[in-house]
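>>> My questions are about this predicted structure, shown below with the sequence.
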Amino acid sequence: MKKNAQTALIHAPRRAPQYIQTVQPPLFRASTIIFENTDALFNRHWTDAYDYSYGTHGTPTTFTLGDHIAQIEGGLYHLLAPSGLSAINLVNSCLLSQGDEVWVPDNIYGPNMEHLRNLQQRYGIAVKVYNPLEVESFSPSDKAKLLWLEAAGSVTLEFPDLIGLVKKAQAHNILTALDNTWGAGLAFNAFDFGNEHLSVDMTVHALTKYPSGGGDILMGSVVTRDQHLHHQLFRMHAIQGICVSGDDVAQVQRSLASMQLRYEHQAKSTIELLNWLKLQPQFAQVLHPADATSAGHAYWKEICRDGHSAGLVSVIFKPEYDLAAVRQFCDALSLFKLGFSWGGPVSLVMLYDLKSMRTLEHSHLAEGLLVRFCIGLEHPADLIHDIQNALQRFSD
């Protein structure tokens, strides 16, 4: 029977064979996925390694990227989320229940703390803050369920005593979640680090940063090596309808081939800036894990492979420079653009008031307003010149 022209537009009589190999994997865009027959429909389970049942559960495009991210980070199982914060919230929502205790470093990513405070207010979850440089400040009760780790910490970039903290958490049967955005799976293997081959239970990664590399894609991931834990997270992932765009996934996948080259280049440029920034009289302190004077330097040196570090460096202005002066400095920059995030081609700057961001007292931090530089792909000499000009303008 000859099909009506309208039907033929939907059900094409011919299809090109789909068995060629290309540099980039094919892009699958799907909400509905067609089952070959009822056996294929019913002889499947959501825990299957590749459950092609609906677009929210995954397509070859999303599974390819997830497998790649898990491989880079040293894990086995993966989930993708629309942003790094969405991935963080997935972990919190899945693993924390009323009455549980969660421990966070004082230099935690701000939106993570905000989400946990919301859970505390609504569900009675106890949020405890510890000093990531002092293991003894992490003193869990028998209600402790989850320990958040950041290496390096947000904004002030302290590298934690990762070995000591993970060992203590394991001794108390507490799950560990590492925000691995800074290390990107390249600075160290979160699932096999230290002489004792320690492992965190899961990593969260803002793929928005280095994996994307363009400053134009939002995405996050959760990676683990434990299948039972993965199934817990996957179930919550499905219940909450968390999913990502195939087009966005293809963009991140395309950028992965250059991620290590970009990471190392930006880290090298950052070290060059670090050495110059330390000589500038306007700064009371320069913060970077690779610098011997920075808090946690010894822990960074012990953990990070080949001296790897990300393209972030922070400075604390001397106390005589008030908010108006530091704002004037930021506004005077030309190549550095005022904006959040990092890992893209354009260098960024952001200013912070640490007093409003920290719970504990930290004697290792100087008094003053903090500015964080996120180093892009510009030549470091040009970036130094840009900072030099801005310092001159607001010092005159």
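Thanks, I have it.

>>> C-alpha from now on. contacts and neighbour counts both.
OK.

>>> and the host helix or strand of M350, how far from the chain's centre?
M350 is part of strand 348-352, with elements assigned from DSSP states H and E. In terms of CA atoms, centre = their mean, to the nearest Å, the centre of strand 348-352 is set 18 Å apart from its chain centre.

>>> what's the answer for stretch 203-221, then?
7 Å.

>>> Mind listing residues that contact stretch 204-216?
Applying CA atoms under 8 Å, 6 or more residues apart in numbering, the contact partners of stretch 204-216 are 83-85, 87-88, 177-181, 184, 217-223, 251-253, 255-256, 259, 262-263, 341-345.

>>> whoops, stretch 251-260 was the one
The contact list for stretch 251-260 (CA under 8 Å, 6+ apart) reads Q24, L65, L186, L207, Y210, P211, S212, G213, I217.

>>> Check it against this one:
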Amino acid sequence: MSQRGKKATSTELIHHPYQPPAGFESPVVGVHKASTVFFPNVAALRSHHWLNKSGYTYGLHGTPTTFTLEARLATLEGAKHVMLAPSGLSALGVVNMTVLRSGDTVLLPDNVYNPSKELARHELAGWGIAHRLYDAMKPETLRAALGPDVKLVWLEAPGSVTLEFPDLPALVRTVREAAPQATIAFDSTWSAGLAFCAFDFGVDVTIHALTKYPSGGGDMLMGSIACRDDALYERLAMTHSRLGLGVGANDAEAVLRALPTLALRYAAQDASARRIAEWATTQAPTVRQVLHPALPGSPGHAHWAAISRAAAGLLTLVFDPAIAPERVDAFIDGLELFRIGWSWGGPVSLAVPYQSQRLRQLGGGYEGVIVRLCIGLESTDDLIADLQSGLERLRREV
């Protein structure tokens, strides 16, 4: 029981009068964790707004930590507005749920990130939303798929796993001419906001899997949604709010801490991947083809060269179809530095096998097994030596 005029210690610990002095700054943005946000009075509770980020209302609607990250990502993406999401896929879902309604159709490139197809096949279909596929390397197939029912068109560059690079400006022009009612969305994860700015080509909204290069550690999940148009931002933000999406403050801190080195890491992984891609072209006939946008002869190389000089840290090896899949699996299992795992953009190099024909519905897959390599931050020479040893073992097993 408290003495008269003195509060109990338990109360004092919760309602302590001390406030630290203002003006503290350091290289790292402060971590603000909140569900409840305090207001100085009822008038403030009624007047504070989160949509324009002029004030704080509730943890899901933003804190100084998340507002700061969103502002820096807007600079990275060349956007005016950014929202954070728990993953890249959830960011993609917010765009779909904002734009599409029952009876609408969404168009997806056949080489899109496969979970995007699965979302269209299942959840969107269950809500009465149709989807059609087009070949991103053939703009005429996009034009043929457009119609008054199309309200959303997804673009991706390069294509998932097989890394074809489409003519992005031509695709955007095609949509604007044939379906001006459609919103154009772009997955900017590969470009990381550094290789090129998709908004310069006229897209309406981008999503970014911050899990990849902005995080850079392979240890957290986050996504972002970016746009320039105020009205579209409000629609997206309200969908985001109604879904109750939020990110952890410590995850936001991790991305903020990694952003200053993003350009350095991206450039290093890009340079390493190019060296490895060029080396891999000398490994015929075991490696039949190397897929990497910066390589002449890789599908869409000219389109990449027209808009970009950066090329991220991904490449794909197309193996001789005479090599059985289990032998390719053994090749991957025998690598010492390349680990086996999904995702990319982290410090550790990764290798994953695919049967590309299973990924495509419109044809255009490669015969035999393909192996996508994510290049990390290890020594390029060491990575080449690891791959060289693996290929030599593979050849000896014939």
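It's in. Treat the numbers as computed from the prediction; the structure is a model and nothing was measured.

>>> corresponding residues in the second structure for the strand holding M350 of the first structure?
Alignment of strand 348-352 of the first structure against the second structure: residues 350-354, by TM-score structural alignment.

>>> Residues touching the matching stretch, excluding its own?
Applying CA under 8 Å, 6+ apart, the set of residues contacting stretch 350-354 of the second structure is 328-329, 332, 338-342, 344, 369-376.

>>> Which of those residues fall within strands?
The members of the contacts of stretch 350-354 of the second structure that map onto strands under DSSP state E are I370, V371, R372, L373, C374.

>>> Just among those, which is most surrounded?
When neighbours are counted by other CA atoms under 10 Å, I370 leads those with 29 neighbours.

>>> Give me the nearest residue to the aligned residue in the first structure for it, chain neighbours excluded.
Here I370 of the second structure is matched to L370 in the first structure, going by TM-score structural alignment. The shortest distance from L370 of the first structure to any residue other than its chain neighbours is 4.3 Å, reached at I316 (CA to CA, 6 or more residues apart in numbering).

>>> how much space between the one you found and A250 of the first structure?
Distance of I316 of the first structure to A250 of the first structure, given as CA to CA, to the nearest Å: 39 Å.

>>> So if I had to pick from these two, which one is more boxed in?
Per other CA under 10 Å, whichever of I316 of the first structure and A250 has more neighbours is I316, with 25 against 20.

>>> Tell me the counterpart of that one in the second structure.
Match for I316 of the first structure (TM-score structural alignment): V318.

>>> What helices and strands are in contact with the helix or strand harbouring that match?
Here V318 of the second structure sits within strand 314-319, counting by DSSP H and E. Packing partners of strand 314-319 of the second structure (3 or more CA pairs under 8 Å, 6 or more residues apart in numbering; DSSP states H and E): helix 262-280, strand 287-291, strand 370-374.

>>> average distance between the last one and the first structure?
Average distance between strand 370-374 of the second structure and its aligned residues in the first structure, after superposition and using mean CA distance after the TM-score superposition for the first structure, equals 0.3 Å.

>>> so how far is G313 of the second structure from the counterpart of Q227 of the first structure in the second structure?
When the second structure is aligned by TM-score structural alignment, Q227 of the first structure is paired with D230. Separation of D230 of the second structure from G313 of the second structure (CA to CA) stands at 34 Å.

>>> which one of those two has more residues nearby?
Taking neighbours as other CA under 10 Å, D230 of the second structure and G313 compare with G313 leading, 29 against 12.

>>> Isn't the more buried one up against R275?
No. Using CA atoms under 8 Å, G313 of the second structure makes no contact with R275, being 10.4 Å away.

>>> on that earlier part again, what is the nearest of the ones in strands among the contacts of stretch 350-354 of the second structure to N52 of the second structure?
Proximity of these to N52 of the second structure (CA to CA) peaks at C374, which lies at 38.0 Å.

>>> ok, that closest one to Q388 of the second structure distance?
Taken as CA to CA, the span from C374 of the second structure to Q388 of the second structure is 16 Å.

>>> Can I have the buried ones of the contacts of stretch 251-260 of the first structure as a ChimeraX selection?
Filtering the contacts of stretch 251-260 of the first structure down to the buried ones (16 or more other CA atoms under 10 Å) takes a single ChimeraX command:
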select :65,186,207,210,211,212,213,217
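
>>> of the contacts of stretch 251-260 of the first structure, closest to L119 of the first structure?
L207 (24.8 Å).

>>> And that closest one? What does it align with in the second structure?
Using TM-score structural alignment, L207 of the first structure pairs with L210 in the second structure.
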